[in-house]
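[1] sequence plus the predicted model coming up.
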Amino acid sequence: MAAGRRVAVVGGGWAGLAAAVEATRRGHHVTLFEMAPQLGGRARAVDFGDALLDNGQHILIGAYSQTLSLMRFVGVDLDRALLRTPLKVTYPDGAGLQLQPGSPLITFAAAVMRYPGWGWREKQAMLMASTGWALRGFRCDASLTVSQLTARLPAKVRDELLDPLCIAALNTPAPQASASVFLRVLKDALFSGPGSADLLLPRQRLSELWPTPAARWLKASGATVHLSTRVERIANTQGRWQLDGESFDAVVLSCTANEAARLTAPIAPEWSAQAAQLRYEPIVTVYAQQPAPRRLPQPMMALRSDNARPAQFAFDLGALGGPDGVVALVVSGAAEWVARGMGAVEQAALQQAEAAFGGPHWKPLRTTTEKRATFLCTPGLRRPAQHIAAGLLAAGDYVEGPYPATLEGATRSGLAAGMVV
């Protein structure tokens, strides 16, 4: 398309900012509308008055090539902003998978063979299963869940490795999660080249990783950013898009799926209905203060979870540029715990941390809930297409694509929209 078009981007999360940056880079005149008072969507910093914390913990991996490239483009120093380590899913008792630098195929096999607490049966089963998935191109029947895909593997393999990886990547419990999407994540993360599986843990608040530098670049490049501005209505008049009376050549809807469904209901009812039917899974983050400030064995630790222990991961914020002694306990796939009430999940997470890392008397600081953290990534899920109508596109981690609701999925969707407006 010709450069110099007037482009509206509705929504300033990671997808919207990616779309705005890409469209501006291609010479278009971009106006971004964000209904919240700050940018970043579901991955941003929140000022709680006594502390600046994130609204939830997000990690990146080495395979997030487009996100990392865009961050670098707007001036983020990745070495300072991110702590890069080989993939480690390690429990407080020392068990877990720990990859070393090098070829993913070799390091994964070596990590399985070194796995503490696994016997030959578990190690052989994991290696044979992963080899089989690789030989089949990491494809499977689209109707399978992760639990069905892994049903024949030993319980330790499922409980200690595959189910935690599933909940971390898809935020969907293994009995409900799409096996085909899970395999795609494994393929790109573990088997797509050296460094692809590396953990990239934020050493800055999430707003400083992308939203703030992206906004700074947009404003310096001539784009317009409106905060606290909700778009009420979209209409098409003589081939141009009207947003509350303002005229544009093209529009990228990078707001939430529900908000996009509201805006498109009069003009694209089928697309709107598909966006509105998505179901969601919450994530709860319990920020807690240790009784005596000290470092966890690793900045990110896996935790064994069950009906009494809600959290799957713990992040040592003191080791990641945050306040000393503060740990973020993350409860993914948290629908059942949310139903019990925030008091119940907070108390159970604190007791879990005390048992895992030593206590007692861990102090709760803040508990945040992202009720619509990610769409429920189930088998055969039909996600809304990026193209809605001529000159009207959607961008977001929920839009049709191969990835679950991740930062990379959102960024790639935004980039794709910014390329074609």
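    Okay, I see it. Numbers count the residues shown, from 1 in each chain.
[2] C-alpha from now on. contacts and neighbour counts both.
    Fine.
[3] so what touches stretch 40-53?
    Contact with stretch 40-53 is made by 12-14, 54-58, 205-207, 210-211, 370, 373, as judged by Cα atoms under 8 Å, 6 or more residues apart in numbering.
[4] structure two is appended below for comparative analysis:
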Amino acid sequence: MTTARRLAVIGAGWAGLAAAVEATSRGAQVTLFEMAHAAGGRARSTGGAAMRQGQTPRDNGQHILIGAYTETLALMRRVGADPAQLLWRGPLALTTPDGHGLQLPAGPPVPAFMRGVLAARGWRLRDRLALLRVATGWLLRGFRCDAHATVADLCGSLPPSVQRDLIDPLCVAALNTPMAQASGTVFLRVMRDALFAGRGSADLLLPRAPLSDLLPTPALAWLAAHGAALRLGHRVQMLAPRAGGWQVDGEAFDAVVLACPAGEAARLSAEVAPAWSASAAAMRHEPIVTAWLHDPALRLPRPMLALAAEAEQPAQFVFDLGALGLAAGEFAFVVSGAAPWVERGLPATGTAVLRQARQAFPGAFNGADDLVLTALAAERRATFACTPNLQRPSATIAPGLMAAADHVQGPYPATLEGAVRAGLWAARQLC
């Protein structure tokens, strides 16, 4: 670029931060707007009271990264955040408290998957062979399926134990949508890039620091150091075209990136792109509930364990935050695809998680008061509902106006990697 291009990025979640950093790197003069007083969007640290008391700030929910998140990891490094220090890394393990389930060994992806399946505990030999046969079929078909297929359709021939211990946890972890409603096409893309793309792509990467330390805080510092204007606590009210560009609350820009949630993007684009606005507004969302429990004596064999989620047992995963160096004796129980539990109310969900924890770890507690529910949070619009044939809004809204968020058209579900890639792509198109 021979002259600096004025670019407005509306939204400082992971997509907006990626767009702002990329555009600044390309010489654009960036102004970053964010309605909240902190960056990070749906993957942030709440801070506040915890920091005032000298404690580790609590995140707004538990997040998982994987080794295939290449663009996210590269962006962290670019703004000075070291993934090796900030993330615990280990081979994919979806094992329950009794040790049943799949654990992948190190090595090339296809042989590692085969070895992991054959060594899985809790499955009969014919169950393991059935999984290998189905996965081989996915591989031979290039991880493609009918656009109408659900994950339940893809995996209906698998034994119930494999569906319960592997497919269902993978589906809700990646798509936050129950198997019966989740897109088979997106699920296979995730399986391809995570389990079969390359050495280490399936590795679990779990935060060992507050989420804001992974990207939001260092990205804001990087942007400020490189001349970007940061407008935190500013909710944009008006977006309008002007000759050769756009106006954002009366301020002139050459181009704009809408990196805000679908509903907010729909509001801002309603006058300038009604059809795009309607498609963004029509998106359905799935909630995630996180319950934090405390017990000073409990230790998990791994930082993350899968749980048997059933009718009265809502959580699919539990994380040992003490093992990750965050908060000793603190455990995050995660309920994905949580719409039925949100309807029942957070108090009922918390009670059910407490009961589930006692059943999952029998004998771990000396008395009825040893395990305490310390916090409960619902991210009611955590992800879009990733269903078959979903028509996601295009990244291009109008000339000089792009959308960048995990809900825009793309191959991935609502993940941090999807958000980062959308932000990078929008900035590269406009700069």
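    Done, it's in. Keep in mind that what you see is a predicted model, and the values were worked out from it rather than measured.
[5] TM-score for this pair?
    Once superposed, chain against chain, the TM-score is 0.98 (TM-score structural alignment, normalised by the length of the first structure); 420 aligned residues with a Cα RMSD of 1.0 Å.
[6] so of the contacts of stretch 40-53 of the first structure, which ones are in helices?
    Here DSSP state H is the test, and the contacts of stretch 40-53 of the first structure give 14, 206, 207, 211 as lying in helices.
[7] so in the second structure, which strand runs the longest?
    Secondary structure assigned by DSSP state E gives strand 372-384 as the longest strand of the second structure.
[8] quick one: contacts of whatever helix or strand comes next after that one?
    Helices and strands here follow DSSP states H and E; after strand 372-384 of the second structure, the next one along the chain is strand 396-398. The set of residues external to strand 396-398 of the second structure that reach it, using Cα under 8 Å, 6+ apart, is 273, 276, 402, 403.
[9] average distance between strand 396-398 of the second structure and the first structure?
    Taken over the aligned residues, the distance from strand 396-398 of the second structure to the first structure averages 0.4 Å (mean Cα distance after the TM-score superposition for the first structure).
[10] what lies in contact with whatever helix or strand residue 9 of the first structure lives in?
    Using DSSP H and E, residue 9 of the first structure sits in strand 6-10. Residues outside strand 6-10 of the first structure that contact it (Cα under 8 Å, 6+ apart) are 16, 19-20, 23, 28-34, 231, 248-255, 421.
[11] again, only this time at 7 Å
    Strand 6-10 of the first structure has contacts (Cα atoms under 7 Å, 6 or more residues apart in numbering) with 16, 20, 28-34, 248-255.
[12] over to stretch 82-93 of the second structure?
    With Cα under 7 Å, 6+ apart as the test, stretch 82-93 of the second structure has contacts from 73, 76, 102-106, 202-209, 214, 324.
[13] apply 8 Å and report the result again.
    When contacts are defined by Cα under 8 Å, 6+ apart, stretch 82-93 of the second structure is touched by residues 73, 76-77, 101-106, 200, 202-209, 213-214, 305, 324.
[14] so what's the residue count around residue 64 of the second structure?
    14 (other Cα atoms under 10 Å).
[15] any idea how far it is from residue 250 of the second structure?
    39 Å (Cα to Cα, to the nearest Å).
[16] strands of the stretch 201-350 of the second structure, start to end?
    204-207, 229-232, 239-242, 245-248, 251-253, 255-258, 285-294, 304-306, 317-320, 330-335 (DSSP state E, counting those that start in this stretch).
[17] how about those in a markdown table, adding distance to residue 191 of the second structure?
    Compiled in a markdown table, the strands of the stretch 201-350 of the second structure are given as follows (distance: least, Cα to Cα, whole Å):
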| stretch | distance to residue 191 of the second structure |
| --- | --- |
| strand 204-207 | 14 |
| strand 229-232 | 37 |
| strand 239-242 | 39 |
| strand 245-248 | 40 |
| strand 251-253 | 40 |
| strand 255-258 | 29 |
| strand 285-294 | 21 |
| strand 304-306 | 18 |
| strand 317-320 | 19 |
| strand 330-335 | 21 |
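[18] quick one: which of the contacts of strand 6-10 of the first structure sit in helices?
    16, 20.
[19] residue contacts, the equivalent of residue 223 of the second structure over in the first structure?
    Structural alignment (TM-score structural alignment) places residue 223 of the second structure against residue 218 in the first structure. If you count contacts by Cα under 8 Å, 6+ apart, residue 218 of the first structure has them with 20, 21, 24, 224, 225.
[20] what of residue 152 of the second structure?
    Contact analysis of residue 152 of the second structure by Cα under 8 Å, 6+ apart lists 179, 180, 181, 182, 184.
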